[in-house]
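Novice: Fold the following and give me the result.
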Amino acid sequence: MGRVAIVTGASAGIGAATSRLLHERGFHVYAVARRLERMSPLAALGIDTVRADVTDEAARAALVDRVAARSGRIDVLVNNAGYGSFGALEDVPLDEARRQFEVNVFAAARLCQLVLPHLRAQGSGRIINVTSVGARMYQPLAGWYHATKYALEGLSDCLRLELRPLGIHVVMIEPGGIATEFPGVAGERLLETSGHGAYADYARRYAATLTSQAKGISSPSVVARAIARAATARRPRARYPVGRGAKAALAARWLLPDRAYDRVLTGVFTALANATTRGAGHP
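Specialist: I've put the predicted structure just below:
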C-alpha cells in the first residue's frame, strides 16, 4: 500500500494541507480530528478520515490499532493537533493550563508511545512534531502556550537521540506566522481570560494585534511542504523553521541577550498595538 501516515489536527489549516500534500505524494493518509464533517473535502480525495479526540486514551489506541490492522504498517506520525490559550498567568485557571498541556504535549507523547512498537518492528519511520517558533522565543500573555511548546521541543530532542539507533527519525516543524484559525482563537481566549481586570488594556491591545497578524502571513501549504520534506528526505533535519518571520525571530533570539531581546519584543508589540489601534479608528 506504500507509505502510511497519520496526521492529527487535520480538520483545517496545517493538518488539512499536510494530509492533502502527503496524499498527493503517494502516502496512504489517515487524517484525524474531532470534527469529522470538516474533513469531508479530504475524504472526497480518497483520504481516510478518522474522528478521534487525541486526549481520549481509548480513541488514541483505537486509531493506531485501526491503521496497523488496515495498512499493515505505520511510516509517519505527524503530531499537529494543538491550540493556544492565551491570558495573563494570574488569570488562567490551572484546569485550562492542564488541558493545554494535555492536548499540546501529553497527547503527542502518548501517540508516540502507541506507534513506536510498529516503527521499531519495521526498523524505520518518522515522528514529526509540529511545535512553533514560540518554542524558541516568548511573548507576553501567552505563558502556558509557550510552556507547552518548550516542553514538546525538549521531549522531541530527547526522543530523537533515543530513537536514532533504531532507524527512526524525530523532526520538529517550527511554524512562524501562518494563516490558520490560531490567531483568532487565541485572541478570543485572551479577551475571555484577561479582557477585564488588571490586564484588560494590555489584553485588548494584544488581542487586536493577533487579529491583525492574520493578514498577510504565510499559507498553511508552506508548513505542509516542510512536513512533506521531513517525511521523505533521506536524512531529515532536526528542525524546520518555516513561515513568515520564523527564521528572523530565531536568529534574533540567538543573537541578542535577554534584556536586549525583551526591549526589542516590547518595542515590536507596542508598535503593532499602536498601529492596530489607529487602524481601528481609536486615538
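Novice: C-alpha from now on. contacts and neighbour counts both.
Specialist: Noted.
Novice: could you pull out the helices for the stretch 151-283 of the chain?
Specialist: Residue ranges of the helices in the stretch 151-283 of the chain, as given by DSSP state H, counting those that start in this stretch, are 182-194, 200-213, 220-232, 246-255, 258-279.
Novice: Dump the ones you listed into CSV; add mean neighbour count as well.
Specialist: Below are the helices of the stretch 151-283 of the chain laid out as CSV (neighbours: other Cα atoms under 10 Å):
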stretch, mean neighbour count
helix 182-194, 20
helix 200-213, 20
helix 220-232, 20
helix 246-255, 15
helix 258-279, 15
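Novice: Would you format those helices as JSON lines with distance to residue 102 included?
Specialist: Output for these, formatted as JSON lines (distance: least, Cα to Cα, whole Å):
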{"stretch": "helix 182-194", "distance to residue 102": "17"}
{"stretch": "helix 200-213", "distance to residue 102": "24"}
{"stretch": "helix 220-232", "distance to residue 102": "23"}
{"stretch": "helix 246-255", "distance to residue 102": "25"}
{"stretch": "helix 258-279", "distance to residue 102": "29"}
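Novice: Let me know which of these is the nearest to residue 2.
Specialist: Ranking the helices of the stretch 151-283 of the chain by proximity to residue 2 (Cα to Cα) places helix 220-232 first, at 12.5 Å.
Novice: just to revisit the earlier point, so which of the helices of the stretch 151-283 of the chain comes closest to residue 76?
Specialist: helix 220-232 (6.8 Å).
Novice: what separates the residue nearest to residue 92 when sequence neighbours are not counted from residue 144, distance-wise?
Specialist: Distances taken as Cα to Cα, 6 or more residues apart in numbering place residue 193 nearest to residue 92, at 6.4 Å, with adjacent residues excluded. Noted for residue 193: a distance of 13 Å to residue 144, by Cα to Cα, to the nearest Å.
Novice: Need the overlap of contacts for those two.
Specialist: Counting by Cα atoms under 8 Å, 6 or more residues apart in numbering, the residues touching both residue 193 and residue 144 are residue 86.
Novice: helix/strand/coil for residue 127?
Specialist: Of the three states, residue 127 takes strand under DSSP: H, G, I helix; E, B strand; the rest coil.
Novice: tell me the contacts of it?
Specialist: Per Cα under 8 Å, 6+ apart, neighbours of residue 127: 76, 77, 78, 79, 112, 168, 169, 170, 171.
Novice: thinking again about what came up before, do you know which of the helices of the stretch 151-283 of the chain lies nearest residue 54?
Specialist: Closest among the helices of the stretch 151-283 of the chain, using Cα to Cα: helix 182-194, at 17.9 Å.
Novice: here's the other one to compare against:
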Amino acid sequence: MPTKTALVTGASSGIGEATARKLQSLGFTVYGAARRTDRLADLATDGVRPLAMDVTDDASMQSGIDRIIAETGQIDVLVNNAGYGSYGALEDVDIDEGRRQFDVNVFGAIRLAQLVLPHMRSRRSGTIVNISSMGGKIYTPLGGWYHGTKFALEALSDCLRLEVKPFGIDVVVIEPGGIATEWGGIAADLLLKTSGQGPYAAQAQAMAKSLKAETSANRNSPPSVIADAIAKAVTASKPKTRYALGFGARPLIAARRLLGDRQFDALISRAVGMPR
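Specialist: Have a look, this model is predicted:
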C-alpha cells in the first residue's frame, strides 16, 4: 500500500512524541512538529521528520504544510496535540493569557485543519485527530480557561465531523484522563504563579497539590495508551468519533453525565481537596 503521511503537533514530548513514534512504526511518513526542533532530535534519529512550527503563528503553520506537500504530495493524518493547561482563578488570569490559551489549544488546531482540508478533500480521504481531554466534558476549580478551550474543541470537532463527512474525511476526538506526562506539573506551576497569593491562595494551593500528585501518581496511564488509540483510529475504516482513555477518564465523564451540577461540584471539590 502507498505510504501515508501524518503530521503530529506538540511532538517533542508526552503524547505527541509517543504518537509520532507509533505512527512511524506502522509505516507512516511522520512529521513531528514543535516550536523548538532541538527537542525533536531523538525522534529524527528514529526516522520522524522534525518540523519547526508554532501553532500561534499562521505563517509558521502555512510553511509547514507547504513543506509536507512539497516533499510527499499529501497529508493523510493530522494529529492536533499541541496544547497546555492555563490554570488560575478567572478573576486573576490576565485576559491576554486567556486569549493565548485559546490561540494554542483551539485556534491553532482549527487553523491547521483549515490548511490540510483542501489536500484531504482532493483525495477524498483523511483523518483529523483532535486531542481534547476528559476536561472537555468535566470541570475543575481554577481551570476555567483550560476547560473552556477543551469544551470548545469538542464542539468544533463535532461540527467539523458533519461538514467533512461527504468528502470521505473522518474527525476523531481523543479524551485523555490522567497520563504520565509533565503536563500536570507545568499547570500547577502556572496556577501558583497566578493565584498562589491573594483571595484564591488556599484553593490554588489545594489544586496545585492535586495536579502535582497526579503528575507523580503511579496509577496514571503511559502516553502509549493514547498513541495506540490514535493509531487504531487512523487505521480503521470507520473509527469511533471519540476515544476516552487513561486514568479516570471514563468514570469521571460518566459521573458528569449522571450527576446533577451540585452533586458533581461536591464530588470534584472533595477529589481535589478544596477548602470549605
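Novice: Ok, which of the helices of the stretch 151-283 of the first structure comes nearest residue 64 of the first structure?
Specialist: So among these, helix 220-232 is nearest, using Cα to Cα, at 18.4 Å.
Novice: isn't residue 170 of the first structure right up against residue 154?
Specialist: No: counting by Cα atoms under 8 Å, residue 170 of the first structure sits too far from residue 154 to count as a contact (11.9 Å).
Novice: Which of those two has more residues huddled nearby?
Specialist: Neighbours were counted for residue 170 of the first structure and for residue 154 using other Cα atoms under 10 Å; residue 170 has more, 26 against 12.
Novice: What separation do you get for that one and residue 277 of the first structure?
Specialist: For residue 170 of the first structure, the distance to residue 277 of the first structure - Cα to Cα - is 42 Å.
Novice: Same check on residue 38 of the first structure?
Specialist: Taken as Cα to Cα, the span from residue 38 of the first structure to residue 277 of the first structure is 34 Å.
Novice: ditto for residue 206 of the first structure
Specialist: Applying Cα to Cα to residue 206 of the first structure and residue 277 of the first structure gives a distance of 10 Å.
Novice: Check residue 98 of the first structure too.
Specialist: Taking Cα to Cα, one finds residue 98 of the first structure at 33 Å from residue 277 of the first structure.
Novice: Who are the contact partners of residue 195 of the first structure?
Specialist: Residue 195 of the first structure sits in contact with 201, 203, 204, where contact means Cα under 8 Å, 6+ apart.
Novice: what's the closest non-adjacent residue to the first one?
Specialist: When you say that, I think you mean residue 201 of the first structure. Nearest non-adjacent residue to residue 201 of the first structure, counting by Cα to Cα, 6+ apart: residue 195, 7.3 Å away.
Novice: The one you found corresponds to which position in the second structure?
Specialist: For residue 195 of the first structure, the aligned position in the second structure is occupied by residue 196, per TM-score structural alignment.
Novice: any idea how far that match lies from residue 118 of the second structure?
Specialist: According to Cα to Cα, residue 196 of the second structure and residue 118 of the second structure sit 46 Å apart.
Novice: do residue 248 of the second structure as well
Specialist: Distance from residue 248 of the second structure to residue 118 of the second structure, by Cα to Cα: 37 Å.
Novice: likewise residue 236 of the second structure?
Specialist: 22 Å.
Novice: what do you get for residue 251 of the second structure?
Specialist: Counting by Cα to Cα - residue 251 of the second structure and residue 118 of the second structure are separated by 38 Å.
Novice: and what of residue 84 of the second structure?
Specialist: For residue 84 of the second structure relative to residue 118 of the second structure (Cα to Cα), the value is 28 Å.
Novice: Those two: who's more crowded?
Specialist: Legend: neighbour count by other Cα under 10 Å for residue 84 of the second structure and residue 118, higher for residue 84 (15 against 12).
Novice: Same question for the more buried one, what's its three-state structure.
Specialist: Under three-state DSSP, residue 84 of the second structure comes out as coil.
Novice: my read: it touches residue 103, true?
Specialist: No: applying Cα under 8 Å as the test, residue 84 of the second structure and residue 103 come out as separate, 10.8 Å apart.
Novice: wait, what's in contact with the corresponding residue of the first structure for residue 252 of the second structure?
Specialist: For residue 252 of the second structure, the aligned residue in the first structure is residue 249 (criterion: TM-score structural alignment). By Cα under 8 Å, 6+ apart, the contact list for residue 249 of the first structure reads 133, 137.
Novice: mean deviation (superposed) between the helix or strand harbouring residue 109 of the first structure and the second structure, please.
Specialist: Per DSSP states H and E, residue 109 of the first structure falls inside helix 107-122. Here helix 107-122 of the first structure, set against the second structure after superposition, deviates by a mean of 0.3 Å using mean Cα distance after the TM-score superposition for the first structure.
Novice: List the contacts of that helix.
Specialist: 54-55, 60-61, 64, 68, 73-75, 77, 79, 125, 127, 129, 166, 168.
Novice: try 6 Å
Specialist: The contact list for helix 107-122 of the first structure (Cα atoms under 6 Å, 6 or more residues apart in numbering) reads 54, 55, 79, 125.
Novice: do the same with stretch 152-171 of the second structure
Specialist: Looking at what lies outside stretch 152-171 of the second structure - Cα under 6 Å, 6+ apart - the contacts are 106, 121, 124, 125, 126, 127, 128, 129.
Novice: where does the first one land in three-state SS?
Specialist: Here residue 106 of the second structure is recorded as helix under three-state DSSP.
Novice: Do I have it right that residue 77 of the first structure meets residue 8?
Specialist: No: with contact defined as Cα atoms under 6 Å, residue 77 of the first structure and residue 8 do not form a contacting pair (8.3 Å).
Novice: quick one: which of those two has more around it?
Specialist: Set side by side, residue 77 of the first structure and residue 8 show more neighbours around residue 8, with 28 against 25, by other Cα under 10 Å.
Novice: Can you give me the distance of the more buried one to residue 136 of the first structure?
Specialist: 23 Å.
Novice: now residue 3 of the first structure
Specialist: 32 Å.
Novice: do the same with residue 74 of the first structure
Specialist: 30 Å.
Novice: So which of these two has more stuff around it?
Specialist: For residue 74 of the first structure versus residue 136, the count of surrounding residues by other Cα under 10 Å is larger for residue 74: 23 against 17.
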